[in-house]
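In: Take this sequence and fold it.
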Amino acid sequence: MAIGKVWHELEVEVPASEAWELFSTLALARFVEQQLPDMIEKAEAIHGDGGVGTIVHVKFASGAEHKEKFTKIDNETRVKEVEVIEGGFLDFGLSLYRVRFEIIEKLGAAGDSEPSCCCIIKTTVEYDVKEETSDASNASSLVSIEPFVTIAEAAKIHLMKNNLYSIKQFREHHQLMQCQINLDPYLKILSALISVSSWMNCSSLKILFVSSDSEILRSKFSNLELILLMAYSKWFSQVRYDA
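Out: Okay, the predicted model is just below:
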């Protein structure tokens, strides 16, 4: 059982599924190698393809290195655990160094069971000290959550860039906070239209225009923006907007 634990949480304005796609596979190792060269010089999978049992050889910019193994990947709960199996902290008095990534989906408004566009990246480091280590406190002091804070923040920027319309950006751009519009009825219309691919044309736009209260919608969005909204409705339908 681990004797020590440190953790960090960071909210990200993207769906949990998108964050999990990055954190659950080898994509995270490649991302850190490319985006944080001052931290990781090279991360190479020497066994496996990203599933449980995969072993990655990590060379740090500092010159240190270790091998880590994917010991748990749960796509249902969005939890991934990685343990150092050779080198690294194990050479400095630790018997266990485990990192757990959790992508926690935030729900909508109170009492609403539908997911929102936001999630939380939670990183936990668990560690234990070898029995023969004379100075357990010194070995424990080597453990820090800060590298994973850096990774989470870099991942947030990356995910937000890939997400063309975050909730905050969408609201700010169209000033929905000021006009007090609840977009749920319109999102339902958009979702229905996009679900029938043969309707993705001008006739579907006309159907949208003649819907009830369409004057409000038309006053806030241009025709081009409405077409773009329909194109992205698969993503928007997972989001609950309460301006």
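In: contacts and neighbour counts: CA atoms only from here.
Out: Will do.
In: and residue 190, what element?
Out: helix 184-195 (DSSP states H and E).
In: Could you check how far that helix is from the centre of its chain?
Out: 25 Å (CA atoms, centre = their mean, to the nearest Å).
In: Quick check: buried residues in that helix?
Out: For helix 184-195, the buried set under the neighbour-count rule, 16 or more other CA atoms under 10 Å, comprises 186-187, 189-194.
In: one more, for comparison:
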Amino acid sequence: MVAGSFSIEIESPVEAKRLWNAVLDTHNLLPKQAPGLISSITLVQGDGGVGTIRHVNFTAANKDFSSVKEKVDLIDEANMVYCFSHVEGGLLGKKVASISYKVKFIPKVGGGSITTYTCDFDSLPGVPHDEAKIEEIKADTTGLFKQVEEYLIANPTLYC
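Out: Predicted coordinates for the structure are as follows:
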């Protein structure tokens, strides 16, 4: 088993609080804003808070898997930190033994924000490190973020 991690940092003109509020509503927002990738997100257990399990269904655009169940592990409102992990589906059991994410929104002086997105994973025994796949995931994550960012810019009163 190989432990791995990667991070991306995205600067945005959108205020950190708006992005934070949007991430808390991803189960409603993403199927509407990224219908080419996400067909639905259903809350299986919970109300969106810590311990919530959500089932994310992807479209055929996601070549690696059709769905994943995620668990909300941490919601730190004061520091705008949101953590979740995969509990079923996705690459679990195929390439990784575990995978978790941490998203943090940092206000910038003068407006806008910086979002840090960190992924920690343990690959399954015998699965080689795939830097090209990590770069693809980083690009896809940034692309999805930019879609949400554009939507928030176009709708300046949303998630205020």
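In: Any idea what the TM-score is?
Out: Remark: TM-score between the superposed chains equals 0.84 [TM-score structural alignment, normalised by the length of the second structure]; 151 aligned residues with a CA RMSD of 2.1 Å.
In: want to throw the buried residues of helix 184-195 of the first structure into JSON lines with distance to residue 81 of the first structure?
Out: Shown next, in JSON lines, are these (distance: CA to CA, whole Å):
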{"residue": "186", "distance to residue 81 of the first structure": "40"}
{"residue": "187", "distance to residue 81 of the first structure": "37"}
{"residue": "189", "distance to residue 81 of the first structure": "41"}
{"residue": "190", "distance to residue 81 of the first structure": "39"}
{"residue": "191", "distance to residue 81 of the first structure": "36"}
{"residue": "192", "distance to residue 81 of the first structure": "39"}
{"residue": "193", "distance to residue 81 of the first structure": "40"}
{"residue": "194", "distance to residue 81 of the first structure": "37"}
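In: now the strands for the second structure?
Out: 2-12, 38-45, 53-58, 67-76, 81-89, 96-107, 113-123 (DSSP state E).
In: thought residue 12 of the second structure was touching residue 116?
Out: No - using CA atoms under 8 Å, residue 12 of the second structure makes no contact with residue 116, being 11.0 Å away.
In: of these two, who's got more company?
Out: Neighbour totals were compared for residue 12 of the second structure and residue 116, and residue 12 leads with 19 against 16 (other CA atoms under 10 Å).
In: in stretch 89-107 of the second structure, what's buried?
Out: 89-92, 95-107.
In: Trace residue 120 of the first structure over to the second structure, please.
Out: The alignment partner of residue 120 of the first structure in the second structure, by TM-score structural alignment, is residue 114.
In: coming back round to it: tell me which of the strands of the second structure sits most buried.
Out: Greatest average neighbour count among the strands of the second structure goes to strand 53-58 (a mean of 22), per mean count of other CA atoms under 10 Å.
In: Next, the mean deviation of it compared to the first structure.
Out: On superposition with the first structure, the mean distance recorded for strand 53-58 of the second structure (mean CA distance after the TM-score superposition for the first structure) is 0.7 Å.
In: And the match of residue 120 of the first structure, how far from residue 107 of the second structure?
Out: 7 Å (CA to CA, to the nearest Å).
In: now the end-to-end length of stretch 2-16 of the first structure.
Out: 28 Å.
In: Run the chain-centre distance for that stretch.
Out: 11 Å.
In: Then stretch 91-101 of the second structure?
Out: 15 Å.
In: matching residues in the second structure for the helix ranked longest in the first structure?
Out: For the first structure, the longest helix by residue count, based on DSSP state H, is helix 146-162. With TM-score structural alignment applied, helix 146-162 of the first structure matches the range 139-155 in the second structure.
In: which residues touch the matching stretch?
Out: 10, 12, 14, 19, 30, 33-34, 158 (CA atoms under 8 Å, 6 or more residues apart in numbering).
In: most surrounded residue in the residues you listed?
Out: Using other CA under 10 Å as the neighbour criterion, residue 19 leads these with 26 neighbours.
In: Hmm, residue 106 and that one touching each other?
Out: No - under the criterion of CA under 8 Å, residue 19 of the second structure makes no contact with residue 106, lying 9.9 Å away.
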